[in-house]
Structures are given as C-alpha cells and as structure tokens.
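>>> just to be clear, the model below is a prediction. Sequence and coordinates:
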Amino acid sequence: MSSQIMPTETELRSNRADDAQALEEDARLRNDIRLLGRILGDTVRDQEGADVFDLVERIRQTSIRFHRDEDRLARRELETILDSMSISETVRIVRAFSYFSHLANIAEDHNNIRQMRARSAKNGIRAGMLAETLAHAQAKGFGAADLRKFFATSLVSPVLTAHPTEVRRKSTMDREMEVAALLDRRERVQFTPEESEANDEQLRREVLTLWQTNMLRRTKLTVLDEVANGLAFYDYTLLREVPRLLCALEDRLDGGEEAAGELASFLRMGSWIGGDRDGNPFVTAEVMRGTLRLQSSRILQFYLEELHALGAELSIAAHLADISEELRVLAERSPDTSPHRSGEPYRLAVSGVYARLTATAQRLEVEISRKPVGAAAAYSSAAELKADLDVLDRSLISNNARVIARGRLRLLRRAVDCFGFHLARLDIRQNSAVHERTVAELVDAAIPGMSYLALGEEARISLLTSELRSARPLTSSFVKYSDETLGELAVFRAAAEAHAKFGADVIPQSIISMCKGVSDMLEVAVLLKEVGLINPSGRSAINIVPLFETIEDLQASSAIMDRMLSLHDYRRLVDSRGAVQEVMLGYSDSNKDGGFVTSGWELYKAEIGLVEVFERHHVRLRLFHGRGGSVGRGGGPSYDAIIAQPGGAVNGQIRITEQGEIISSKYSNAEVGRNNLEILAAATLEASLLHPRQSAPKREYLVAMDQLSALAFKAYRGLVYETEGFVDYFWSSTVINEIATLNIGSRPASRKKTRAIEDLRAIPWVFSWAQCRLMLPGWYGFGSAVETWIAEHPEQGMAFLKELYREWPFFRMLLSNMDMVLAKSSIAIASRYAELVPDEALREKIFGRIRREWHSSIEALLDIMGQERLLQGNPLLERSVRHRFPYLDPLNHVQVELLREHRAQNPDEQILRGIQLTINGISAGLRNTG
C-alpha cells in the first residue's frame, strides 16, 4: 500500500476551483495589460509614425519569441535590430518600452486590488490582515479589554524618507493614478455604451498626456520639493485612511459600541524629509522650519476643509433636536453672526471652531487658503481643538444621534488625535562624526587647554556626563565658531523652537548615524541640553536614538546600550521618556559592508542581544528598522519581516522606514495604502502577542547560521573589498556614474569625493547592481557558503538546511527574499555589462567569479526550498517577472550600447538622455530596485 496521502474529493474540487480562479484572475490581468498596451501602441503610431510603431512591435515580438522558446536565432535577430537603430530611434523605442513597464505596473496593482477584494468578499477577512490577526488573538484568549490595553502602549510608525530611488516625476505619477482610477471604474461600474466609450477616450487621453510629458526631471530637486512630494501621499491616502483604520479597529473590538471609550491612536506617521542631515548639506535650520510650515499648512488646510463640509452636514435645528449645555456654550462663543445659522447650534459651534483654527494658522505662521468667519482666539494645542470637537460628539450621542457622530465628525476627531498641528513626526538625523567635531569645538573653547578629540573614550564619557549635570552653557557669544558648528547648533535651536510652537510630538527623535560608542550618544545629549531640550535635572524632551549600521557596529550594539543604560545620568533621561529607549538598525550599510546573508544574520543577533540587555535594565526597547525598497537594503514583504523578528524584539512598538519608489507603490492608492497600514499593525500585534518567547530557534540553528554567515561574509568581502581591481570593475560595468546625473534627490551619491565602495552610499550601490540585472547585494556569497558548510558538516548536510527553512521563520524569509531577487536577475544580460570593462583580464577574473557564485546560489536555494525553478512557490510573482523580461531585456541591451557611446565621449546630448530613460524604464520594470 502506498504511504502517500491522497487528496479528498472535496480538496480536489477546492483545488480545481482555486486553479480556475487563478486562471481567471490571470486572464483579467492579461486583458488589462493588452488594453493599455494597445492604447500605448496607438499613441506611438499617432505621435511618432508607423515606422516607429512597427519597430517597437518587431522588437517586442522578437524578444517574446526569444524568452518563450529560448531561441538563439531570435536573440541574434533582436540584437541586430537594436544595434542598427539611430540615436533618435533609440530614444523613442526606450520611451515606448519604459511606458509599457509603467502601464503594466498599473495593471498588476489593479489586479492585486481585485484579488484582495475577492478574498475579502469570500472570507470576510483578508489573509494577513488585521481582522484575521484579531481573530487569532481572541481565539487564544485575548479579550477586547486585553487588546485595548495592548494598543494603549503600542506604536506602529511608518517613516517616510526622501532616499532617492523614485525615478518618476510627480506629474507622471498623477497621470498614472488617473489611468488606475479609470481601470478601477471599468470594473466597479456597469457602463452604458456611451459611458464605456467615454472611459476609453479618457484612457487614451491620459496615455497621450503621459507620452507628451517629460519622463525625466529637468532640474535637481530641492529638499522642500522632496517635502512637497512626500506630502502628496497624505492627500492620496494617509489623511483619510489612518483615521478610518483606527475607527474600524475600534468598532471590531467593541462590536459597534463605544462604551469602552476610544482606542488609543497607536498608528503615527513619521518623516525624515527635511530633517535628515546625514550627508545632505542642503538640510539646514531654515529648511527644517520650512518643512514644518509645509506639514502644518497641509494638515490645518485639511481640518478646515473637513470643518467646512461638517458645517454643511450638521444642519440640525435647535427646535427639532435637543443639545447639551456644553454644546450651547460652544455655539454661543462663535463669532458667526449670520442670521441663517441663528437656530442651528451645531453649525454655529463648527464655525466657531473654524474661526479658532484659522487664528491658529496665523499663530503658527503657516499659509492656508481659507478665511475666518470672525475673530477668535487661537488654539494653544491640538488637544484643545480635539476637546471642542468632543463637545459636538458628546452632544450628538447624548441626544440619540450617535449615527451622525460616527460620520465625518468621528474621522475628523481621530485625525486631530493622529496628526495634531504637525501632521508627521519629523526626526532629525546627523552623522556621529559631525556631532563629535561640534562638541569638540564647543568644549575646547569653553575649557582652555582642552583637546577633546585627543581624549580617550572613558575620559570623554566622564567629561560629557559632567556637562549634562552642569547648568553652565557651553556656547559663548564671544567665541567665533566654524560654519559647521553654527549650522548644527542652529538646527538644534530650531528643534527647540518647534517644540514650543507645535508641541513635543513635532520632533520626537534625534538619530545618530554611524553610532560607534557611548560618547556618540552623550555628545548629542550635551547638544540638546545646550538648546534646552534636556535640562540639568535629567529631563529630556526628545529621544536620543543610536543608529547601528556596519557589521562591526551591530556586533557592538548590545555592549554599547548596556553601558548607556548603566550610566546614571543617561538613565535619568530615558526614565523621563517613560523608560523607553529606541534603537535604529541599518539594513543598507550593513549589507554593503558584509553582504546579504551576514547583514541579515548580524541584524537578527543584534536584536537578540538588545532584547536581553533591555530586559535586564527594565527598559522598554523600541526598534526602528531602516529598511530600503530592494532586498539588498532590507526590503521584502513587511509582514514576513516583522513576524520573523526574534522573540521580544517587537513588543508592541516598531518603526520602519518607507523609502523611494516603495512609498508610491504602497501609498499612492488609498485601498492599497490602507492594506499596507493594516499589515504593519497586524504583524506588530501577532509578533508581540501570539509568538511566545519559548519559540526562540534551537541552539543548533543559531550555530549553523553563524557558520553560514561567516562563510558568506568571507566570500562577499573577498570579492568586494579584497579583490584588486574590483572598484574599477564596478564603476565600469554599472551605471553608477550616470545615476548621479538623474535629478531624483537632493542628496549627493557619495559621502566623500572618492570612488571607494566604503564611501559610496548604499542606495546607488544597490541601484547600480539592479540596473545591470545582477542584484549582487541580494545574494552574493550564499552559494559558496552552503557548498562549503555541507562539505564541512556531512553528518547534517542538506537535510539539516531544509529543516532550517521549514522550521525557522528567519531563515525562510532570508531565502524567500533571495528567491525573488535571483528571479529578477539575468546572468546573460549582466554579461553584456561586463563587456563595458576595458581590461579583458579583469573582466574575466571578476565576472567569472560572479557567474559561478550566481549559479551555485541558485542551485543551493532551489535545493533547500525544494523547488525546481525560482519563484515556484509564488506563481503570481513568477508570471509577473516572466512577462516583464521581454520588455526589460531590450532596455538593458540599449542601455549598454548607449553607455558605450557615452563613455567614448560621443557629444550627442540624446545619448545621456537615452541612458537616463533606460534607467527609468528598467527601474519601473523591476519595481523594488532602490
């Protein structure tokens, strides 16, 4: 008798139904792509002529034939076509294929939303979503009161950053969003024939506008441009969806009743845009003030718009409905003297709130387009505004109008609670070396004969803790300081001003990049004390957050924090902040430093060590994960990443950076944005409550991972930092030089003016490897590590690694992300870029090593995961990647040829523009590249 377990008839029917649904979804996606592709083709024909359209079609069909049949003849034919084009034709072709990638992304996003809705309609909940996690928690015995208590001390904070990996202009994104809205309308609305024709025409109009819009920015972004771009996502999604999510969660916990009171607003938006000074000389004190004004202006404008709409809705007459005494008093205070509202107390109350809010805008010196209805006193805080709105809420509820209170008013009250007058919590960040130089200058001027930089670490700690206790200022108006020191002090003073103006939530964190020791944190404490954000009695108005980035710093992080929390003077500051200490972990630089495997493992080990240290000191740990979009910079599914954290590392509080193109992919669509916010909240809840501490990995897992990491580290460092000529190979075989010509951010690509890998920022490092389709930071070293480890541990062998993958979420996530990265890579395309290296011996030496490691990594990955091909376990993504290759490969081929021409000093300006367009198109086709 066979021991194989056979599926039941019910399971077979279920599987067939699932397969049928998948086929139907795939067919609908293809139909959307064909529709948009057909409209784009018509646009190209109309705008560029039949010859260009025919050329695009020849390239497209030849590339598809090559990929479908692996026809070498087709590949040679494709290369012949592409090599024979003029520069002018090349630019047109690149634009066509780039826009196709953008339109295909829209269709895929629309299909994902369609599937999300279908699952929600079928099950009432969506996999991985908050409702499902709440159901799991309640099944494990956590009642509504327990969950409310959990959220009362929780913090889930996505932090938007301006890291430059979004290659699209806002003008382009706006048009793409219109296309997405039109696709959505086709699905949701039953059109008449006339309406269907109008929708088709509008789609054509949007695609034509796209074609005639500059794909590339002509000028470099300023920091305030970046701020404005970031604020757009509040309009698209966040202003409405954050309050809606919290209200929906409150309803689910209360069963629609509000007797238990309001749920804590644990979801808080953060931002680095306009506050991140690390390596960006353009973020000054004045720019930071401008950032806060823009943020405040946007949220106050939103409140005023909502109050205007609320006033129109609350037309309740006094003789038809009772009101509370406090509502009557609020209405009587209103400066609104219109006779039309004399018998409408709610409208009078709202107009009074409106008047006070416009006065508040004047107090805060922010611009708004709305005019007051009369003179009124400004609010001193957002809590005062919330209190007035609560008066309306209580009056409606007490007079049997709860259903009205649960509408716009409820969402507005929640928005005020979430966003205050500052909109997003702005972090300030600077490199530890800058803080060190600033403090050194202040100390040396204040203490004659002192040389701070000559002091050892212990002497520095002693001096700095003494300064924290001293009421004497370090600065003097009689000393002439350097521009750098004056600039740093100006930023800290501007932060103190912002606290006084907007409240303490406006700038809650000061982050220290490249934090390497205790003195790095104490230096920031001294600077904060100098501007009054820390006082000598040990109270702090701001969190001091170390950012551990390199492999060495991650390994030292636990010891550093153990020492910090043991220092009486620092511990007083932590206790004044509610005994919560935030620690930021850097995924990007640790990857560039040690490779994908070692970076992931050292981050995991650092978290284990930090959890132990913080528990011993009875301080709550809040981890801030500096993740990028690409896997090489810590990217990948947020839910899986949070669930894979070691026990105790989440503990109800988490902050995560959202960067570059990931911001637009997650938050430009309201429904997708809401889903992503729910994912963060659900994963935080599950990791905190549903994963008991005893689920820590077995010791033999940790030992094996240590060994694999050491082997992968050796392979990665051996290639990147120890191979002679590797720097030359990298700068020759990638678009690193040309990326710097894109106007996609305000920050320089390197920290110093050198070609060294150490000084290069992680973003252009990862971005460059993605463009040439190698994605090297996302996998290099894994194959040789597995091969060597198995040879050294034959008694455990592959079976043990398969067990690791099956039983350990961390290892499973590591391999899953690698699976996706390798699926998007192409060694054949990468070989074309290697040909750009003029030194043939160097090219063969380095690319030969990369090719061998690529093959061995794929082989090891498939064996451990039990797959026959990459992405076998993720068919939707597999099809997406497979469908994209025929449109990506021509862009890569053209990019190589244009790079060759550009580096041969061809003066034609179209060549650089063509390279920039290919960067845009390839980035769009790969999606998470930065």
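The structure has been received and is ready for your questions.

>>> from now on I want contacts and neighbour counts done on CA atoms only, so please keep to that.
Will do.

>>> quick one: the helices in the stretch 351-500 of the chain?
Remark: helices assigned in the stretch 351-500 of the chain by DSSP state H, counting those that start in this stretch are 382-398, 402-405, 408-419, 432-446, 457-469, 483-502.

>>> put this beside the first:
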Amino acid sequence: MMQKQRAKGQRESVFNNEVISRFELYNSLFLTLPFYKVKDTGTLLPLFIKYCEDGVKNHETPAGIINAFFEKYTQNNSKKDIIDLLFRFIQYIERQVVLFDAVEDASFNKLNADEEHSALLVYLKKGVDNKPLNEKIEKLIDEFSLRLVLTAHPTQFYPGSVLSIITDLTSAIKTNDISTINQLLQQLGKTPFFNKKSPTPVDEALSLAWYLENVFYFAAANIQSEIDQSLNDYNLESKKIIELGFWPGGDRDGNPNVHTDSTIQVSKMLRQILFRCYYRDFRNLKRRITFRGVEDNIALVHDVLYKNAFDPNIETENISDFLIENLNKIKTTLIEDHDGLFSDLVSDLIRKVELYGSHFASLDIRQDSRVLRDVHAYCRNNKPINALYPENYDSLNEEEKIKALVFKSAKINYTEQPDSLTQDTLETIAEIKQIQQSNGEMACHRFIISNCQQASDILQLMELFLWNGWTEDELSIDFVPLFETVHDLAGAAEIMETLYSHSFYKKHLANRGGKQHIMLGFSDSTKDGGYLMANWSIFNAKVALTATADQHQIQLAFFDGRGGPPSRGGGKTHRFYASMGKEIANKNIQLTIQGQTISSQYGSIDSAEFNMEQMINAGISAGMKEKHNILLDPLHKNLLDEMATESYDSYVSLRKHPLFLSYLEKFSPLTLLSKITISSRPVKRNSGGSLKLEDLRAIGFVTAWSQLKQNIPGFYGIGTALKNQEKQGNWDKVVKTYQESGYFKTIIDNCMMSMSKADFSITAHFANDKEYGAFWKMLYEEFELSKTLLLKLSGHETLMENYPVEKRSISVREKIVLPLVLIQHYALEQLQNEVTDEEQQSLEKLSIRTVYGIVNAGRNLA
C-alpha cells in the first residue's frame, strides 16, 4: 500500500513539473498566435477567464458575467462586437486545449513509467518449471485476442492537418524545442479546426484512417513483436493477438448517408492506405538490403507493393500469403548467406503483413433489425421465394416463423423497385463477397444486427444472404446480434439458446470454428435505464450468455459497444475486463473506441501501446486467475439487484418528468447539434419528426448533459440507491461489496470520474427559474446525495482521490474551457429573446462552436 502511495505521489510530482509548468510556459507563446486583433484578444482573455471564475462562484448568469466584462474592459459593446470577440476567445481556447493535450502526451511515458509490466511475461516466468501452468498459458494464448474497433462518432472532429500538427507539437515539446513549438503554434493558429460542410461517411473514414496509418500500424506491430519475443523466449509458438476493426462506411444503422458505394470506397481506401504503409517500409528495407542473392525477390515484392499502393486500375486480390512467402525467402537468404544482417527489418514487415493482411482493419456492417425485417418481407414477395412462405408469415409467432424458414439458396426475380434502405441492404450483401475476394475474408466478415429482439432477426438475415448470391457452404459471415436496452439484455440468453439449438445455425457456427460474436451496447442501455442498471444488466447478460454458450460448447466473444464517457461504457475500461470471473467469457476482448477516446488514449504510438498492453494484461490476468466473481454470491447479487432496481426507478422517474426533454432543449445545445459539421450521422434516428427521447441517439443525449456540466447519465439514481440501502441497515454490506468486488469498485470509480467533470455551480442560477428551478434543484440534490455517499463508500474526501494525476488533469482542463461553457450558455440565453435573423444565425454559430473545445478538453465527455 505504501509503495502504491509513493508511486502516486511521484506521478503527481511529474505531472506538476512536466505538464503544468510546461503548459504555463508555452501558453505565454499564445500572444503571438496569428489571429485578427490578436493583441486585444490575448490581453483580454486572462481577464475574461477571471471574470468567468468569479461570476460562477457568485452564481451569476452567463449574460450578467459577459455583459459586465464588456462594460468594464471594452469600448464597443454592440452585439456584433461582443460576438466577434467571443469568437476570437473561442479560437484561443480551442488551441489551448490542443497545447495542453500535446504537453500531456509528451510526458506520457514519464507519467506511466511505474505501471505494471506485461502480465503475459509474469505468467510465462512462473510457468518455466510448472508444466500444468505452462499448458494453461499455451491454451489461453491460443484462444486470446484483442480487437479494437474504430467507430465514427460526432465527437472526433480534428482533421488530419490538425492531428499532424499535434503529433509534431508533441515531439517538439518532448525536447523543449521552443523555436519549433512557436512555429507550430502559429501554424495551429492559421489552420482551420473544422469543416465548412458536413463530411460524407467516406470523409469520416479517411479522417479516422489517419490513426490507422500513423498510430495503429506501428503500435499494434510493436506490441505483437513483444508478445512474439516473450513466447519465443519460452519456446512457445507465436500467436496473432491483436485485430483491428472499422465502422465508418459499414455502419448504416440509422445513418441515411451510408450506402453500398460508401462501403466499397472505404474498403478500397483501407487497402490502398495499408499498401502505401507496406511500400514505405519496404523502401526503407530495400535501402539496407543491397546484397547478392535477394535481387529477384526484392524486385518482385517492390513491383507488387508499388502497383497495389498506387495503381488505381489494378485488379485487387488478397496477396498477403504471396507477400509473406517472398519476404520469408528474402529473410532466409539473409540468415543463410549474410549473417542475418537486417533480417529483423524483414521480420518486422512480415509481422505487419500477418497482422493486417490485405485489409488493414475489418469493416463491420451494421443495420437495424427493423430494416432487415422489411427487406426479408420484400424478398418474400418475389419469385420463387413467395411460393415457399405462407401469406400470413408476418403475423406468425416467433416459434412458427422459425419453423417456416427454409434456408434455400435462390436467385430472386425482383418485380418491384425496392425502397432505398432495402436496395442498399441487398446490394451490400452481394458486395461483401467481392470485398472478401479483393481484400481477404477478414476484410468484411461480420454483420451486426442492431436492436436484435428475437432469434428470427438473425435467421432471416442468413436467408437474405442465401437469396442474394451466397450459398450455404460459402457463407463466410459472422452474424452478430446487438443487445442494447435493459429489456433486450434480459432476454438475450434465451434468444441465443434458440439459435444454438437450431440445426441450420448450429451447422453454420461449426463452419465458423464454433465461435459466436455477441455485441452488447452500453450507450442505449444507459439512456434507457440509467448508469447502474445499464452496467448491472450487461453484467448479468454476460453471465447468462456465457452459461448458455458453455452448455453448447460455443466459444463466446463479447463485443462491447463502449463510448468515451463512463456513462457509455468508457472510463477505466481495462479494470472491467480484469475483474471478470470465470463465469464470464473474457478470452476475446472486443470493444469500440470512439470519439475523443481515440485521440486521448490512442492518439500517439506511446499511448496506444500502453492502452493496448493494459487491455491485454487485463485479459491475460483474468484468464489465468479465473476467480469466481463474488457478485454472483447471493449476498452481493441480491444487493446489486436491489440497488440497480432502485437506481433504475429513480432514473426512469426523472426521464418521465414532463420537463425532462424540454430542459435539455432549452438549456443545452441539443437541438443545434445537428448543425455541427463534424459528422455525417444525424443526431436522432427519426430525422424528419419531432424530438423524442427514444429516437435521440445516446451520443447527442450524453453530449447535451456534458455541455451543461451536469453529466446526469453518469450518476443519476446511484445516490438514491445507496441512500435506500443505508436506510435499510445494509450499509456494511454495500461497503463489503465495494471492497471485495473489483467490478463493483470500477463501476463506482467511473461514476466518480463522471461526477468530477460536473459543476452545478455553473448553472446554479437555474434555481431561480420559475419553470425549471425545481427541476434543477432535483438534479442538484441527487448529485450532492450521490457525491456524499460515494465518498463515504470509498472512504475518500474528494472525488477521484485515488487517481490524483487524472484528477489534476481534469481540473486544469475544466478551468481552460470554463469560458466556453459560459459563452455557450450566454448564446443559448440570448436565443430565448427577440433577435433578428442575422443575430440568431450568429448566436447559433457561437453556441455550436463552443461544443468542440468543451468535448475535446473533456476527452471522454461524449
């Protein structure tokens, strides 16, 4: 314990010296940023920040704070002049956030120097003279994998040009190169931070591919190299552990802008970017290998890589085996004839080809079950399928529908023009085969069914494949149900039991190696049932799904749809995986990384390697220990059942409050998020209708609360649940559960992280609002109740006390963006008044523009 405390103290000292001090130093360079009227802006911003801080302490309104500031420090106080200067403040603060990110990233290795070493290496050392342990390690390594899936969400908006500046700025800060830092800050000042128009899905994919090309290509290979070396040292065979996934261009769930051509373009783009990476590496290798005996193979590989990287007319095919074969020939010659000189460079490229093949990252296809049911119905109305189904098929119950399914390959004669969603689905099903032929099976092998509510949702999709160009023997697709709502999670095991018992599906799974992928969504389950119920529902679903899979001897791979903030499954994610017991399948860790999580945790090679290693450590440690999860013991399970229900009731009561949605609409930029030009997806699914909570995407929902600095989805209801347990005399039981369960402790820690990014003092003036004052007080009282009882439960005096560096980082970031929050609220306040069309447009832009910096500074707020 003392050692851990010392390590925390050392990290805190490093953070103060390396991050805070350097940020303050480089921040002074902002006076030279090339903005219009830069002198006035740079001089007035510190004064404005102080006014904001004092005004919030005094519970003043944003309008009162801003108007008072302009009256005291400026001469021209027209609405246009005020908005003009506020826009310049925003530009400054956006770039201050970037600077702080770069300074923090530059100190990453120093801040994390004391973290635990590879769990794999630790267990390998233990197994040297322990045959049973060694066999267990071999089996675990053979089955274990980590798949990180990059998803496009409207909180990751830095264009490639800014990402490149951040990378260069981080490098310059590492060496304290003041001259370069100054130049890069000036470049940053002139570089646009956002697009003038919304990107297409292909634009999003290209932006996100920056991380594949500049970070993951190197980081994943470096981690795999360490794993290979560790296994080799202990005479164990190498095993590919890391996989990459990709959603932009494939995820059409509710995004009307994703079409088959988007999917085709993205698959081609991923392939081309990958081969340019290979070609770049091979050119460096070629410069070193100038010996006799390898000329022919060098020339052959060079020619193939060049054509695949740069020739748009080349007929594409999966050539990964060809590359590996010829690279191995070069390596063998180097070892046999040239003392192995530079063979390590060849080994590195071989490793990358083994990891990324001809596809780079697997492109997942996702569509809502309701759309897929409509497509199935459309196909059934056409020959020859219509003769095989009863006319009343849609009115049959689930059991009768499953009995009616025929699973026959057929070429359908379509007589009526399908609607756009149906046509896209049919074209995509046909196109997946071509993508697999061009880039390899791993390029596109999963079809995710959102809102999966019954076994027939999956079985009917399989029929769609058989009716549109596929045969049973070549059905190289993993059908992945996505269970999201509290209700759907509760029934997930029963659905999978039906599938595992179905003869056609059972045969298909056997052909797929007996492995079932199941996706579980945190975002919609939180929006549906609140923070605690969402986490507990997913835990129980995993236990039930694992038991069902074990009964049928199915290898289960859970794919967690985790968002950035704790309320959507983010936070200390690896601790969740490390705390799984033997009752939960955990040998295939798969999760989405999205929004600011990508840039904050995987934005540099150093941070990406660290976080991947943390995830692998979590999986290996949990797999080796295989402890029973104490949350399944009656004492703990009954307690969590009660708390989750109490929390759920409290949250649902809030959600059903008549002012709930209108409060968000009036005081947050929720209704303006659709105008933000950083995403191709709409904020809500029913884009043409009025705003309804059920149609609102979880990202927009959580983002709106984060902009208010209230983060309701991350804690609401947990204080009430704890208070009820205390009243019932169960407090000691709750404390015991917290102390003994790593899973429950992580839930609590992440909840406190979410609360640490909330600040109700910013909106304290809402208490005086005639219509919404009582509602705000209700939110505030639950926050204070939750905070008080969480601190009591953890034995801490402040939130995130056991994570002092992260706590300090959050504090600095929140201070930087406080003016943005107030500017946003000021703009929304003004929009409630009578304004001209021109003023309305300016105020909306002002409000929208602040969202970027607030989200970026929070790193996992949306």
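Happy to help now that I have it. All figures in this text were calculated on a predicted structure; none of them were measured in a lab.

>>> make TSV out of the helices of the stretch 351-500 of structure 1 and add distance to Ile542 of structure 1 and mean neighbour count.
Rendered in TSV, the data for those read as follows (distance: least, CA to CA, whole Å; neighbours: other CA atoms under 10 Å):
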stretch	distance to Ile542 of structure 1	mean neighbour count
helix 382-398	19	18
helix 402-405	36	14
helix 408-419	18	21
helix 432-446	16	19
helix 457-469	15	17
helix 483-502	10	18
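
>>> of those helices, which is nearest Lys592 of structure 1?
Lys592 of structure 1 sits nearest to helix 432-446 of all those, at 19.2 Å, using CA to CA.

>>> identify all contacting residues around the closest one.
Residues from elsewhere that reach helix 432-446 of structure 1 (CA atoms under 8 Å, 6 or more residues apart in numbering): 450-453, 474-476, 479, 481, 484-485, 488, 512-516, 520, 523-524, 526-527.

>>> what strand or helix carries the aligned partner of Ala493 of structure 2 in structure 1?
Residue pairing (TM-score structural alignment): Ala493 of structure 2 is matched to Ser558 of structure 1. Assigned by DSSP states H and E, Ser558 of structure 1 belongs to helix 551-566.

>>> would you mark the buried spots in the very next helix or strand once past that helix?
Moving toward the C-terminus from helix 551-566 of structure 1, the next helix or strand (DSSP H and E) is helix 568-576. By 16 or more other CA atoms under 10 Å, the buried positions in helix 568-576 of structure 1 come out as 569-574.

>>> re earlier: quick one: the match of Ala493 of structure 2 and Lys605 of structure 1, what's the gap?
10 Å (CA to CA, to the nearest Å).

>>> of those two, who's got more company?
With neighbours defined as other CA atoms under 10 Å, Ser558 of structure 1 and Lys605 compare such that Ser558 has more, 21 against 18.

>>> not counting sequence-adjacent ones, nearest residue to that one?
Leu610 (5.1 Å; CA to CA, 6 or more residues apart in numbering).

>>> the residue of structure 2 sitting at the aligned position of that neighbour and Ile589 of structure 2: what is the separation?
Correspondence of Leu610 of structure 1 to structure 2, assessed by TM-score structural alignment: Leu545. To Ile589 of structure 2, Leu545 of structure 2 is 15 Å away according to CA to CA.

>>> looking at those two, which has the bigger crowd around it?
Leu545 (26 against 22).

>>> residues touching that one, list them.
With CA under 8 Å, 6+ apart, Leu545 of structure 2 has these contacts: 492-493, 496.

>>> contacting residues for Ala63 of structure 2?
826, 829-830.

>>> starting at the chain centroid, how far to the helix or strand where it lies?
Using DSSP H and E, Ala63 of structure 2 sits in helix 62-73. For helix 62-73 of structure 2, the distance from its own C-alpha centre to the chain's C-alpha centre is 39 Å (CA atoms, centre = their mean, to the nearest Å).
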